[in-house]
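1. Below is the structure, and that's it, no one-letter string:
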């Protein structure tokens, strides 16, 4: 199919100076963001607000998901000073809510969980400390690795299922749907006061019934927050967009998610897992 964007998916090109100021600061500290590495369409808006999703453990992923623009190749050695530099950036930007994610590091014994824990610890030294959200890989299902992140006690632990189980072989061939659900369940079972979160992309060929079934699976695993956004093809080498989902369908998904018991649901074409996370978290905590 042609991938000419419909009217609801057009955005202004961000001003170069807005991007450059943030890029210079991040490069000066030797840090990566998923905003840049994953070609996020919201980068201009977020950088203009002086926010970013930090991507730790380098910018090379050991997996090759067919929807993702992050480079897939042999990673560089772990930089153990990275957590300190992330905390410095958080302090420089005066962030009240921090989102940290990573590439998948299947080459490491604990998948890099110790760097997540160290980064959380360094950020908590800031006075006053911001709230912390981590978007983690599956650590190949390791309870011990996940426990390191849980014990560091961020406010939110997110792990994205990304798509419906039927499409995993095409979209996430090195991942496992049940394993991803179990990550959410293990967090909630071990530390119920940590909010759990997961996200998915639509427009990959899934049906409405499959999306609703996925919601049931997430709620059954103890997921508190769900995000749903439109898949956009990063390049011609990635999976094609099967359908551009209309805004009213996103609104339908949001309403259905809330009916199913999610504490918060963000569903619209430009929603990404970390998009407007601070505003969503404030809304959630005020509601609770």
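-> Alright, I've got the coordinates. Because the structure is predicted, anything quoted here is derived from the model rather than measured. Numbers count the residues shown, from 1 in each chain.
2. okay, CA-based contacts and neighbour counts for the rest of this
-> OK.
3. for residue 54, helix, strand, or coil?
-> Using DSSP: H, G, I helix; E, B strand; the rest coil, the three-state assignment for residue 54 comes out as strand.
4. I'd say it and residue 36 touch.
-> No. Residue 54 is not in contact with residue 36 according to CA atoms under 8 Å; the separation is 9.9 Å.
5. So between these two, which is more surrounded?
-> Taking other CA atoms under 10 Å, residue 54 and residue 36 do not tie; residue 54 has more neighbours (22 against 19).
6. need the contact list for that one.
-> 31, 32, 33, 34, 86, 99, 100, 101, 102 (CA atoms under 8 Å, 6 or more residues apart in numbering).
7. and which of these is nearest residue 221?
-> Residue 221 lies nearest to residue 101 out of the contacts of residue 54, by CA to CA, at 21.2 Å.
8. Thought residue 58 was touching the closest one, still the case?
-> No. Between residue 101 and residue 58 there is no contact under CA under 8 Å: 10.6 Å.
9. Hmm, residue 47 and residue 18 touching each other?
-> Yes. Counting by CA under 8 Å, residue 18 does reach residue 47; the two are 6.6 Å apart.
10. which residue ranges form the helices in the stretch 151-288 of the chain?
-> 168-171, 177-190, 208-220, 247-259, 277-287 (DSSP state H, counting those that start in this stretch).
11. Can you tell me which of those is packed in deepest?
-> Per-stretch averages of neighbours, counted by mean count of other CA atoms under 10 Å, single out helix 177-190 among the helices of the stretch 151-288 of the chain, with a mean of 19.
12. take a look at this one as well, against the first:
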């Protein structure tokens, strides 16, 4: 690798404010055991999320459907890439069982990219929503979908008909960084997906998120906020990018808590309902 290659650069030391304790609680162990028993993947584990201990202790988990193997290889993501296995027909019921046993009042369901499937996996999202409605009708459902490349319109329409409470699709980063950070996706295609949700059903809340610390500029982040609001996105999440392994994109900056608070204030002023 050349010296200019960002992936060859040394990893930055994490500041004190984002260090977390290793997961050791009984709640963590119970959640892990349940997911294993039901053969469910979680983005918490597959993406090597540093907050897994805190969330699983509280029995919060983001379930990842359609397997644990992605058809893409984004520079920020630790989920493995390859040829996925066949879709598990028992998965929707297993997700509903997990929600019931954990006593979830709100569940987040996401997936890997499945460019190998004719519908991108939209049908499995629908089946999961239907299973949750049957088994845990009081649980609110948030889905976090991929972009359904080249099949977004039909996929989104199918999912909206199943009536999730929140439709989440992350923009991930600013447009300038897409070629290196999210090369398999297109920024404006993701924006159009979010816009189409509101166009088909204005009553469904929409949500999107971005990572910071990848080399983006402050004004670029503000522009992403404006783009989201133009697409009528209701909720915004922002988080510090953390390099999963030395093979992934490097952290260019650790954004301070004060900077996050400033971003949050700006986002609220722009009209986001939740930040």
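-> Structure's in. What do you need? Note that this is a predicted model, so its numbers are computed, not measured.
13. thinking again about what came up before, with residue 122 of structure 1 as the reference, name the closest of the helices of the stretch 151-288 of structure 1.
-> Closest approach to residue 122 of structure 1 among the helices of the stretch 151-288 of structure 1 is made by helix 277-287 (19.4 Å; CA to CA).
14. hmm, back to that, let me have the contacts of residue 54 of structure 1 in JSON lines, adding secondary structure and neighbour count as columns.
-> Shown next, in JSON lines, are those (DSSP: H, G, I helix; E, B strand; the rest coil; neighbours: other CA atoms under 10 Å):
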{"residue": "31", "secondary structure": "coil", "neighbour count": "20"}
{"residue": "32", "secondary structure": "strand", "neighbour count": "21"}
{"residue": "33", "secondary structure": "strand", "neighbour count": "22"}
{"residue": "34", "secondary structure": "helix", "neighbour count": "22"}
{"residue": "86", "secondary structure": "helix", "neighbour count": "25"}
{"residue": "99", "secondary structure": "strand", "neighbour count": "24"}
{"residue": "100", "secondary structure": "strand", "neighbour count": "23"}
{"residue": "101", "secondary structure": "strand", "neighbour count": "21"}
{"residue": "102", "secondary structure": "strand", "neighbour count": "25"}
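15. just curious, which of those is nearest to residue 193 of structure 1?
-> Residue 193 of structure 1 has its nearest neighbour among those in residue 99, at 18.1 Å by CA to CA.
16. quick one: the closest one and residue 132 touch, right?
-> Yes. With contact defined as CA under 8 Å, residue 99 of structure 1 reaches residue 132; the gap is 6.2 Å.
17. Check the burial of the aligned partner of residue 103 of structure 2 in structure 1 by counting its neighbours.
-> Counting by TM-score structural alignment, residue 103 of structure 2 corresponds to residue 94 in structure 1. Residues contacting residue 94 of structure 1 under the criterion other CA under 10 Å number 16.
18. again with the one 3 residues further on
-> For residue 97 of structure 1, the neighbour count with other CA under 10 Å is 19.
19. quick one: contacts for the residue nearest to it when sequence neighbours are not counted?
-> Leaving aside its chain neighbours, residue 97 of structure 1 sits nearest to residue 131 (4.7 Å; criterion: CA to CA, 6 or more residues apart in numbering). The contact partners of residue 131 of structure 1, taken as CA under 8 Å, 6+ apart, are 96, 97, 98, 154, 155.
20. gap between residue 131 of structure 1 and residue 153 of structure 1?
-> 10 Å (CA to CA, to the nearest Å).
21. got it, and residue 261 of structure 1?
-> From residue 261 of structure 1 to residue 153 of structure 1 the distance is 24 Å (CA to CA).
22. Which parts of the stretch 1-150 of structure 1 are helices?
-> Assigned by DSSP H, counting those that start in this stretch, the helices in the stretch 1-150 of structure 1 fall at 16-28, 34-37, 43-48, 82-93, 113-123, 143-152.
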